[in-house]
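> coordinates for the following, if possible.
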Amino acid sequence: MSNPPSTRGLLIALVAAGTLSAPGLPMAADPAAGAAAWIQEHPASDGTDQRSCATCHGTDLTQPGRHAKTGKAIDPMAPSVNPQRLTDEKKIAKWLLRNCRWTLGRECTETEKADFIAYIETQ
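All right, here's what the predicted structure looks like:
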């Protein structure tokens, strides 16, 4: 069984896939910034509630989450307990796009994406 790629390796793969544009790699990813952004709340598009990444994924990434709208179970985000996390660049790109739009109401910046990946990787 191979080890999952490092944050730098994931960032390079995401740049290669066109998901991130980061001239002058290596991009500095900040897990602390990712952790802070994870719990930062944003107004829902309908204005009825606040959302954060933790709304669905929780604050303990070693535990399963639950989608706030659908109730669907979400496997733990932490690669330490879910080795499938952060191994497929296409899935990473897909879910970052979808979840950033749903939670933040916009696409994440390259820096935000890198910070989220770095944070998740530390769990």
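> from now on I want contacts and neighbour counts done on CA atoms only, so please keep to that.
Noted.
> can you list the residue ranges for strands in the protein?
Secondary structure of the chain (DSSP state E): strands at 42-43, 50-51, 65-66, 73-74.
> next up, for comparison:
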Amino acid sequence: MRLINKTIAVVITGLFTVNAWAIDSISLEKQYASDAKQSASSIRGEKFFTSKHGKEWSCASCHGVPPTKEGKHASTDKTISPLAPAFNSKRFTDEAKVNKWFKRNCNDVLGRECSPIEKADVMAYLNSLK
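Below is the predicted model:
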């Protein structure tokens, strides 16, 4: 009986652990805006996404404008799936991956990590694309 209870507890814990990482693009936008203590703006997000910020690339350099179709990495030519969530249901469903890619891509575009409001604005822009 104890073995069964332990097995059930492990399975239940595993389910909650997996679900804790599941997220969606609207929740991420709200989370980043809350962290920034201000509202996200799709207009600022589009400007941020399409502009260069002192480095060689913008977000649009690889993801395209608008990012609703496949893009191509600027230096490797690797195909990138559409970024906008309405055009790729797999985007922004794993918070750890989202944070990893924001960190990596912001460094490529800005030379630093994105601020919470920059992330919120980009998410607002991507969420506005239908």
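> quick revisit: looking at the strands of structure 1, spot the one closest to residue 91 of structure 1.
strand 73-74 (14.2 Å; Cα to Cα).
> residues in structure 2 aligned with the closest one?
Matched against structure 2 by TM-score structural alignment, strand 73-74 of structure 1 falls on residues 79-80.
> contacts for that stretch?
If you take Cα atoms under 8 Å, 6 or more residues apart in numbering as the criterion, stretch 79-80 of structure 2 is touched by 62, 63, 70, 71, 72, 73.
> and what of stretch 59-66 of structure 2?
Applying Cα under 8 Å, 6+ apart, the external contacts of stretch 59-66 of structure 2 come out as 49-51, 67, 70-74, 80, 82-83, 105, 109, 129.
> and for it, what span of structure 1 is it aligned with?
The alignment of stretch 59-66 of structure 2 onto structure 1 (TM-score structural alignment) spans residues 53-60.
> that older thread, out of the contacts of stretch 59-66 of structure 2, which sit inside helices?
Using DSSP state H, the members of those that fall in helices are 49, 50, 105, 109.
> will you turn the residues you listed into JSON lines that also has neighbour count and distance to residue 116 of structure 2?
Shown next, in JSON lines, are these (neighbours: other Cα atoms under 10 Å; distance: Cα to Cα, whole Å):
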{"residue": "49", "neighbour count": "26", "distance to residue 116 of structure 2": "14"}
{"residue": "50", "neighbour count": "17", "distance to residue 116 of structure 2": "18"}
{"residue": "105", "neighbour count": "18", "distance to residue 116 of structure 2": "14"}
{"residue": "109", "neighbour count": "22", "distance to residue 116 of structure 2": "15"}
